[in-house]
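> Provided below for reference: sequence and predicted model.
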Amino acid sequence: MTTQIRAAVAREAGAPLSLEDLTLDAPRADEVLVRIVATGVCHTDLVVIDGHLPTPLPAVLGHEGAGVVEAVGSNVTKVAPGDRVVLTFNTCGTCPSCRDNAMAYCHEFFPRNFFGQREDGSVALQGAEGPVHSNFFGQSSFATHALGHARNVVRIDVPEADLPLMGPLACGIQTGAGTVMNALKVPEGASFVVFGTGSVGLAAVMAARAQGAATIIAVDLHDTRLHTARDLGATHVVNAGSDNVVGRIREITGGGAGYALDTTGQPAVIRQAVDALGSRGTAAVLGAPMPGSEITLDNSDFMSSGKRLMGVVEGDSDGDTFIPRLVDLWKAGHFPFDRLVTFYPFDRINDAIEDSQAGRTIKPVVTMS
């Protein structure tokens, strides 16, 4: 049977979302119906709302959902009604990357997460004006209910009172922390620098601290965020507007950082991240670039010093194992990502988006109750 839901619909690029009553399909064989408790607002949602990615409109966005399973399709054995879950990115499960347990690089990542439809081209949402695109990141969780998939629902062990906090682990927090822990594998005693201290960058700071990095440097233009970075584990901060960034990092680290992370997607900042590395250092890039942007490096320095530059998607994570790992770190007091979150009621979702864009909120989360 279908489910009547309330959803925030993106109808026009650059316009506020509209709260509407929609009809959601019953779950198919591999789908999971989840009553959404809360959903994080991620930068990727904002990019789609602004029209910079080709997700068709009208659509229900949202891809950091947390909730309770209400029904499962006939082929689903991974979760059962009543389970508390986080919905993360969707994957095919059969391509070479998925078979290698590198799901973040699924060969069908883009169509399964951005095309706003099921694999067969159907949509799961209907409104008074006709079909509404669904299945954004395999969920479309800016709604009271969402259809996830067996592959992208992750069961978590938390009290229901804590469930509204868990959504950001699905993407933004997972991306920053996972890049440090899974992709860069920053070791104990290492030096690490992150460029950009939004929710992704601050998650990276917390992860570097949990890994035991000895020197953790945060770079940003906003002193308030740099202050937060210090509170969360950064040993040093650099204001990119007033300091010689590369020179300052080299001074702090005694010649260059062992590991660097760019969260901005800006080519000039990526160049700084690579230039700030010491010999045999590794930099990771995860910020969403504008289409067609290019990275320019000092080829002689890059080659002769044995530096490495890598691209990272979704923290190089397997959500089924990594999200519970982050939950355990949070329970133990080693990963206080809750300090980044500001809650908004669902009917104020446009305020949450505006505050995120203006930098007034680090990690907005909308709650459905």
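Yep, it's here.

> only C-alpha atoms for contact and neighbour calcs from this point on.
Will do.

> measure Phe322 to Leu169 for me?
Phe322 sits 9 Å away from Leu169 when distances are taken as Cα to Cα, to the nearest Å.

> more neighbours, these two?
Remark: of Phe322 and Leu169, Leu169 carries more neighbours, 27 against 21, as counted by other Cα atoms under 10 Å.

> which residues are contacting the strand or helix carrying Arg112?
Remark: Arg112 resides in helix 109-114, with elements defined by DSSP states H and E. For helix 109-114, contacts defined as Cα atoms under 8 Å, 6 or more residues apart in numbering pick out 54-55, 89-92, 118-119, 135-138.

> Correct me if wrong: Ile270 contacts Val285.
Yes: proximity of Ile270 to Val285 meets the contact threshold set by Cα atoms under 8 Å, at 7.3 Å.

> okay, and the common contacts of those two?
Asp262.

> Report the buried members of the contacts of helix 109-114.
Neighbour-count burial (16 or more other Cα atoms under 10 Å) applied to the contacts of helix 109-114 gives 55, 89-92, 118, 135-138.

> tell me which of these is nearest to Ala358?
For Ala358, the closest of the buried ones among the contacts of helix 109-114 turns out to be Thr55, at 23.3 Å, with distances computed as Cα to Cα.

> looking at this, the closest one is in a helix?
No: remark: Thr55 does not belong to a helix; assigned using DSSP: H, G, I helix; E, B strand; the rest coil, it is coil.

> Tabulate the buried ones among the contacts of helix 109-114 in TSV, adding columns for secondary structure and distance to Val246.
As requested, the buried ones among the contacts of helix 109-114 are exported to TSV (DSSP: H, G, I helix; E, B strand; the rest coil; distance: Cα to Cα, whole Å):
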residue	secondary structure	distance to Val246
Thr55	coil	37
Phe89	coil	34
Asn90	coil	37
Thr91	coil	38
Cys92	coil	41
Arg118	coil	46
Asn135	coil	42
Phe136	helix	39
Phe137	helix	36
Gly138	helix	40
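
> Second structure for comparison follows:
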Amino acid sequence: MEAFAAVAREPHTEFTLEPITLDGPRAGEVLVEIEAVGICHTDLAARDGALPTALPAVLGHEGCGVVRAVGDGVTKVSPGDRVAITFNSCGTCPSCTTGAPSYCHQFMHLAYDGVRDDGTGPITTTGGESLTGLFFGQSSFATHSIAFERNVVKVPGDVPAELLAPLGCGIQTGAGAVMRSLNCRPGSAILVAGAGSVGLAAVMGAVVQGCATIIAVEPHQPRRDLALELGATHVLDPAAGPLAEQVRAIIPAGVDYAIDTSGVPAVIESLVGAMTFHGRIGLIGVPANPESTIPLNIINSLAMGLTITGIIEGDSVPDEFIPELIDLYKSGKFPLDKLVTTFPFTKINDAVDAQHRGEVLKPVLVHD
């Protein structure tokens, strides 16, 4: 079928709007007409060569839309169903079969290689040029997307698509880090480094979990203000002094949990100094330099019983967690609408620029 997409052709250059041709859906696949799609840092990292996705490519991995056709064997959804599209997983590896699909043994292949098991891809230009598709099992920077039965989640029709779309990656990652990965206990203290959309989703998740002390550290005043509005009990400016000292002025024993969304080694190192005994640190942010390391005093860390863990997609099982977040939003307990700014799909480059300038937290592209 004919469709329209934003194509990444060269690193560090604007997306180009082009007509495309989609084949499928084949067995196990789902054709979705996209209503809205979030822009995530991962999309830009893939465009700019930091991830192993070959260009030219159609990116986008936070899609929401309506199923228009299904391939053979698909029973989970039917044409007319509204779905959020999330990360893909194989369903058969040890991680998938034990409830940890975000650690799928085929994650890198399914997210970045852009081909089916037989080596084919579903997207070409109208002139026949092959484009890398199936990014995170969807490539939803387009009017239509080929996804898989496994990575679509049926969602209600009474919530705006622009709010459902970011649940596919960024929002479920931040909230899931608190509600799933660390499973923060009621009455505990948590420190969130970075108040972008992922960090603020973590703040909202901490409120849901009943954390008593929720500290957000963020250099930009408007984001600190929003963190307080969303439920943070304290906000810190990293320029105001050493982070560990600022945290211990609030809670002398240190925090039980910390989450880093920055990927900056110096920030992660500062979190270690802010922890209490048996504290747990979750790492979400991806360093700009893939060779980045952090110094760690092994004796002190061992004596305190610290745990440092990497977090992918908030340890989410999307079919369970995305509906939970939607219910929380509808009940007023997870105000994700405060994070989203919409742009027309054709203004994708304007949205990227606005995000880069820090003017918006979570840009979401919407189709007419």
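Thanks, I have the structure now. Every value quoted in this text rests on a predicted model; they were computed, and no experiment measured them.

> How close are the two chains, by TM-score?
These two chains, once laid on top of each other, score a TM-score of 0.98 by TM-score structural alignment, normalised by the length of the second structure; 366 aligned residues with a Cα RMSD of 1.0 Å.

> Could you list the buried residues of the helix holding Arg112 of the first structure?
Judged by neighbour count using 16+ other Cα under 10 Å, the buried positions of helix 109-114 of the first structure are 109, 111-114.

> try stretch 207-226 of the second structure
Using 16+ other Cα under 10 Å as the test for burial, stretch 207-226 of the second structure gives 207-209, 211-219, 223-224, 226.

> tell me the contacts of the equivalent of Gly99 of the second structure over in the first structure?
Under the alignment (TM-score structural alignment), Gly99 of the second structure maps onto Asn101 of the first structure. Contact partners of Asn101 of the first structure, counting by Cα under 8 Å, 6+ apart, are Asp318.

> same thing but 10 Å
With contacts taken as Cα atoms under 10 Å, 6 or more residues apart in numbering, Asn101 of the first structure has the following neighbours: 93, 316-318.

> Please pull up the equivalent of Val155 of the second structure in the first structure.
By TM-score structural alignment, Val155 of the second structure lines up with Ile156.

> my guess is that match meets Val69, correct?
No: using Cα atoms under 10 Å, Ile156 of the first structure makes no contact with Val69, being 11.7 Å away.

> Of the two, give the one with the bigger neighbour count.
Residue environment comparison for Ile156 of the first structure versus Val69 gives the larger neighbour count to Val69, 25 against 19, counting by other Cα under 10 Å.

> Onto which residues of the second structure does the strand or helix carrying the more buried one map?
Element membership for Val69 of the first structure, per DSSP H and E: strand 65-72. Per TM-score structural alignment, the counterpart of strand 65-72 of the first structure in the second structure is residues 63-70.

> post-alignment, the matching stretch versus the first structure, mean distance?
Stretch 63-70 of the second structure differs from its equivalent in the first structure by a mean of 0.4 Å after superposition (mean Cα distance after the TM-score superposition for the first structure).

> related to what we said a few turns ago, need the contacts of helix 109-114 of the first structure in JSON lines (columns: distance to Gly201 of the first structure).
Converted to JSON lines, the contacts of helix 109-114 of the first structure look like this (distance: Cα to Cα, whole Å):
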{"residue": "Pro54", "distance to Gly201 of the first structure": "26"}
{"residue": "Thr55", "distance to Gly201 of the first structure": "26"}
{"residue": "Phe89", "distance to Gly201 of the first structure": "19"}
{"residue": "Asn90", "distance to Gly201 of the first structure": "23"}
{"residue": "Thr91", "distance to Gly201 of the first structure": "25"}
{"residue": "Cys92", "distance to Gly201 of the first structure": "28"}
{"residue": "Arg118", "distance to Gly201 of the first structure": "32"}
{"residue": "Glu119", "distance to Gly201 of the first structure": "33"}
{"residue": "Asn135", "distance to Gly201 of the first structure": "27"}
{"residue": "Phe136", "distance to Gly201 of the first structure": "24"}
{"residue": "Phe137", "distance to Gly201 of the first structure": "22"}
{"residue": "Gly138", "distance to Gly201 of the first structure": "25"}
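
> Please pull up the equivalent of Gly255 of the first structure in the second structure.
Using TM-score structural alignment, Gly255 of the first structure sits opposite Ala253 in the second structure.

> my guess is its match contacts Glu245, does it?
No: the pair Ala253 of the second structure / Glu245 is not scored as a contact, 11.0 Å apart, by Cα under 10 Å.
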